[in-house]
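Participant: I need the structure of the sequence given here:
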Amino acid sequence: MTDFPFLSILTLFPLVGAAVVAFIPKTRAQLAKTVALVWSLLVLALSVVMWIVFEAGGDRFQFRESYQWIPTWDARFTFAADGIALVMLMLIAVLVPAVILASWHDVDESKRSVPTYFALLLALECTMIGVFAAADVFLFYVFFEVMLVPMYFIIGSYGGARRQYAAVKFFLYSLVGGLFMLAAVIGLWVVGGHTFDWQKLSDVSAAFDTNTARWLFLGFFIAFAVKAPFFPFHTWLPDAGVAAPAPAAALLVGVLDKVGTFGILRYCLPLFPEASRWFAPAALILGVIGIIYAALLAVGQHDLKRLVSYTSIAHFGFIGIGIFAFTTQAGTGSVLYMVNHGLATGLLFLVVGMFVARRGSALISDFGGAGKLVPVLAGVLFFAGLASLALPGTAPFVSEFLVLIGTFTVHKVYAVIATVGIILAAAYVLWMVQRTTQGTLNPALTEVPAMHKDITLREKIVVAPLVLLLLILGFYPKPVTDVINPAVEATMQDIGTTDPAPTAVANGRVAP
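Facilitator: Below is the predicted model of the structure:
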């Protein structure tokens, strides 16, 4: 079945679903939601089949498809997936149905079109799958830019207060980053032999002029740093995270941001190996600054959604140092972190959204003792918080451990500084949980009817798969790491780095 066109079907199928849902009359809101959910579950089913068929020890890129597009530029509809892309495609397939189900009652039918909202979610799924599946640089750029459109309308039309400001800021930041990428894409086409094919460019990348390669690397890196976002390109995310509907924000921080780190792994490192090594110290510094800076800001937040947004910036710092440590352990940890962060922070945003929907406010001061009224929902929030701070036994612990130990072998100072972020993570997560669900019950909560209704069956179905995956991958990550490892090892070979030789302690001395 490796010849089956999985990637093109996975890319187009949600787009067809979006068109179907968009044409459902506004008066049939329930039908629109049901069709969108079923459509996303079909994408999930096909993704599971693709995961089963994928050969972890086989070719680096599998499910390759290529169709003619713009012959003059040698731009083609080329799709292919390595282990890194595959795990991200599975993350999308898992999160989108959860987001659709979590959004069931988020849209006010009297003010906004329900079919349009769910059509936008499916359109967003199409572009997210396309950007991870593309094996043509120009095709990747097109999906990278088009991906902004559905999220812009989701934030700007269906978000909360200051939604228009947040949507414009999100769009402008991403658009400016995209302009840097466009310049780099054009330059890459010129120096790469007038082709956009990733494999052809990878084969000739060693012949690129050093200064040219560094400038091209910088163009791609800035675009990816904005998308991730890395410090200091991060300021759009807290505003977008607060303004977006909570389920959409789960996709924003759980998947869309990963395009940045994926782009670095797929394009910056293999196509510009010397430039990657040259820029690595600066990237490592930005990574550790982002970890500490964002964690400190998270500690001081009074808005639940803004707090979760800052935690994501800190987590991307860990992913960044893992990528630029250039060790297999750290690289595998970074990719696994991308998956686990999507699950943990996606779950956290979804549960926060459930609290906000009940209370009508995201301010922490408007809660207090909420666990006495909604104990099960409070327990899920506590678990999501513990997963976000990488408690042992949850999936993020494995990835964070791999990043830190892989970085420590080559950059001890950066690893030690990053460890401080773990302490700060415990502070902001436990502070959030304590102020929100523990302590004396806020009398105002008793006057809110929705706060007397604990987690519903629909909400249980939303959170249960994510909780289960976080626990399973926390104790047994092997099925995922077996897929990731070959792709990471191939990337390390592309940039010409090898893991440091292991050392042993003998008679009190460290010996090679």
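
Participant: okay, CA-based contacts and neighbour counts for the rest of this
Facilitator: OK.

Participant: Residue 428 reaches residue 302, doesn't it?
Facilitator: No - here residue 428 does not reach residue 302: they are 10.7 Å apart, not a contact under Cα atoms under 8 Å.

Participant: Who has more neighbours out of those two?
Facilitator: Neighbours were counted for residue 428 and for residue 302 using other Cα atoms under 10 Å; residue 428 has more, 23 against 16.

Participant: Please tell me how far that one sits from residue 298.
Facilitator: Separation of residue 428 from residue 298 (Cα to Cα, to the nearest Å): 6 Å.

Participant: Ok, residue 68 next?
Facilitator: Distance from residue 68 to residue 298, by Cα to Cα: 48 Å.

Participant: One more: residue 289?
Facilitator: For residue 289, the distance to residue 298 - Cα to Cα - is 14 Å.

Participant: What helix or strand is residue 14 located in?
Facilitator: Applying DSSP states H and E as the criterion places residue 14 in helix 6-22.

Participant: which strands and helices sit next to that helix?
Facilitator: helix 29-53, strand 62-70, strand 75-81, helix 114-133 (3 or more Cα pairs under 8 Å, 6 or more residues apart in numbering; DSSP states H and E).

Participant: What are the contacting residues of the third one?
Facilitator: The one in question is strand 75-81. Strand 75-81 has contacts (Cα atoms under 8 Å, 6 or more residues apart in numbering) with 7-8, 61-70, 132-136, 138-139, 195-197.

Participant: What subset of those residues is buried?
Facilitator: 7-8, 61-66, 132-136, 138-139, 195-197 (16 or more other Cα atoms under 10 Å).

Participant: Could you also give me the structure for this second sequence? I'd like to compare it with the first:
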Amino acid sequence: MNVLLWLLLALPLAGSVALLAFPRWIPYEKVPLVGLAVAGATLLISLLIAALFDYGDSGRVQFETNVSWISAIDVRWHLGLDGVSLPMVLLTTLLVFLCLLYTTRITPEVGRVRALVALALLLEVGMVGTFVSFDLIVFFLFFEVVLIPMWFVIAVWGDQHDPAGRRRAANTFILYTLLGSAVMLLGFLIVYANAGTFDIVELASGEGEGIARGAQILAAAAIAIGLAVKSPLWPLHSWLPDAHAKAPTIGSVLLAGVLLKMGTYGFVRVWLPVVPDGARAVAPFLAGLATVGILYGALACLAQRELKRLIAYSSVGHMGFVVLGIATLTPVGVNGALFAGVAHGLITGLLFFLAGAIKDRHGTGELASLGGGLYARMPRLGGLFVFACVASLGLPGLAGFWGEMLSLLGAYEPHASLSRGTYVVLMVLAGLGAVLTAAYFLLLVRRMCQGEDTLGARQDVTPIELGAWVPLVALTIVLGLYPKAILAVTDPAVQLLVGR
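Facilitator: Prediction:
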């Protein structure tokens, strides 16, 4: 069984290396199709893993590989899947496949598409590897693999009208994330110095045994800072709006859809079970910052004048709900956080696809320049844009509703060691943030879609675009109507991680 997990990492890595190392074998015009084929095969492997997964025992690590790698410090090549990681792996392989499908229609100038596709596949290796790692050092290495490829994606293929701006955004992204990762690694070393192992399963089963409370608090704070940068949590979010605004479409989709989830996934996989006493001490501060981020993100959206920056700030608010759910330290809140993460990946990925299509057709993302009349100008694209906005504001019956609702419910009844009064206040403030979220999305729809068309007709949705976007629409509806599809998978694993 573990061969499948190895293939899940080896196939996109081999595809990336082949595209870069053997250009004569793969002509330029075939590169997008080759990348799509590799991503499609990787997606099929992930679906096969999902089909063979034992859902009756989703709390157990399955498809496991556990061998010694660096014996001097007991680093083990420990990979596997459980109910927490499986949805994230499926989300990653799906979004990479849809992004590479999108590149078959919209590609950069001749000579650069090869590297872009290769970097997308390399990103897939790092993202999937993060979600299947069960050793702290292996987790850290995969966590870092994504940084250099994403820097190139933003710096080279970003906004072609602002070369200095896209390089500045890429530099800010990598500086923030590298510094955050350094602090996170310090937390991992504190854990190892006290527990004598990097193995996440062993550390989680020990529930912090052998790590003094003071060391746990220090490690929990360091790990939380590193993960908060990637999540991103206010006030460590400031790299995100520029990165999204300057990134190419597929860069924004993968950044919002998967890279942000690597941070929140780390909270659930590492932070909660490895240093539980430290997590209980740090959780109220984390919840407070998450709530500030929810309100800040909503208010910032109301002030934005550029479409992709607005969606980026909306991500700060949505990810605040995810972190708030985790900070309740309850199975309800953590399950809600995991569901919200998947829903955000689908919905915000769709929003960035649509924002990229609108910018491609008009040459700008400035709201004042775009004006209104999207319904009249491109009715199918306008309809999809409204659907994505309504889904993102959390309409019941769509996927965006359930995760945020469960996070708020977790805040209403937090872990017994936490102050319920404090969390109820945070829940009320976060609820106000949800109202503001509805306000700015409805204002955006009115501003862009309604009114008279002053720009003239543009090409409406193409078949390839429909192929890339319809799966996200369908999954948003399915998970909204049947949230158990995710919650039944995550809950047994969450119960083992935090239910104790």
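
Participant: Kindly calculate the angle that the helix holding residue 14 of structure 1 makes with strand 75-81.
Facilitator: 100 degrees (axes from the mean of the first three to the mean of the last three Cα atoms, to 10 degrees).

Participant: List the buried residues for helix 6-22 of structure 1?
Facilitator: Applying a neighbour-count criterion of 16+ other Cα under 10 Å, one finds 6-8, 10-22 buried in helix 6-22 of structure 1.

Participant: Greatest separation within these: which pair is it?
Facilitator: By the measure Cα to Cα, 6 and 22 form the most distant pair in those, at 24.5 Å.

Participant: and for stretch 395-404 of structure 1, what span of structure 2 is it aligned with?
Facilitator: On structure 2, the counterpart of stretch 395-404 of structure 1 by TM-score structural alignment is residues 399-408.

Participant: That stretch vs structure 1, mean deviation?
Facilitator: Taking mean Cα distance after the TM-score superposition for structure 1, the mean distance separating stretch 399-408 of structure 2 from the aligned residues in structure 1 is 1.4 Å.

Participant: Just give me how far that stretch sits from the chain centre.
Facilitator: From the chain centre to the centre of stretch 399-408 of structure 2 is a distance of 16 Å (Cα atoms, centre = their mean, to the nearest Å).

Participant: Let me see the contact set for residue 485 of structure 2.
Facilitator: Counted by Cα under 8 Å, 6+ apart, residue 485 of structure 2 has contacts residue 479.

Participant: and it, how far is that from residue 408 of structure 2?
Facilitator: 20 Å.

Participant: cool, residue 121 of structure 2 as well?
Facilitator: 36 Å.

Participant: When the two are compared, which one has more neighbours?
Facilitator: Neighbour totals were compared for residue 121 of structure 2 and residue 408, and residue 121 leads with 31 against 28 (other Cα under 10 Å).

Participant: dump the residue contacts of the spatially closest residue to the more buried one that is not a sequence neighbour.
Facilitator: Nearest residue to residue 121 of structure 2 in three dimensions, chain neighbours excluded: residue 12, at 5.1 Å (Cα to Cα, 6 or more residues apart in numbering). Shown in contact with residue 12 of structure 2 (Cα under 8 Å, 6+ apart): 38, 39, 42, 121, 122, 124, 125.

Participant: what do we get in structure 1 for the fourth one?
Facilitator: Taking TM-score structural alignment as the criterion, the aligned counterpart of residue 121 of structure 2 in structure 1 is residue 122.

Participant: quick one on the thing from earlier: of residue 289 and residue 298 of structure 1, who's got more company?
Facilitator: Taking neighbours as other Cα under 10 Å, residue 289 of structure 1 and residue 298 compare with residue 298 leading, 27 against 21.

Participant: That one maps to what in structure 2?
Facilitator: Using TM-score structural alignment, the equivalent of residue 298 of structure 1 in structure 2 is residue 301.

Participant: so what's its match up against?
Facilitator: For residue 301 of structure 2, the contacting residues are 310, 311, 313, 314, 440, by Cα under 8 Å, 6+ apart.

Participant: Residue 464 of structure 2 against residue 103, yeah?
Facilitator: No - using Cα under 8 Å, residue 464 of structure 2 is not in contact with residue 103, being 9.4 Å away.

Participant: Out of the two, name the residue with the larger neighbour count.
Facilitator: Comparing residue 464 of structure 2 with residue 103 by neighbour count (other Cα under 10 Å), the higher total belongs to residue 103, at 24 against 15.

Participant: Thanks a lot, catch you later.
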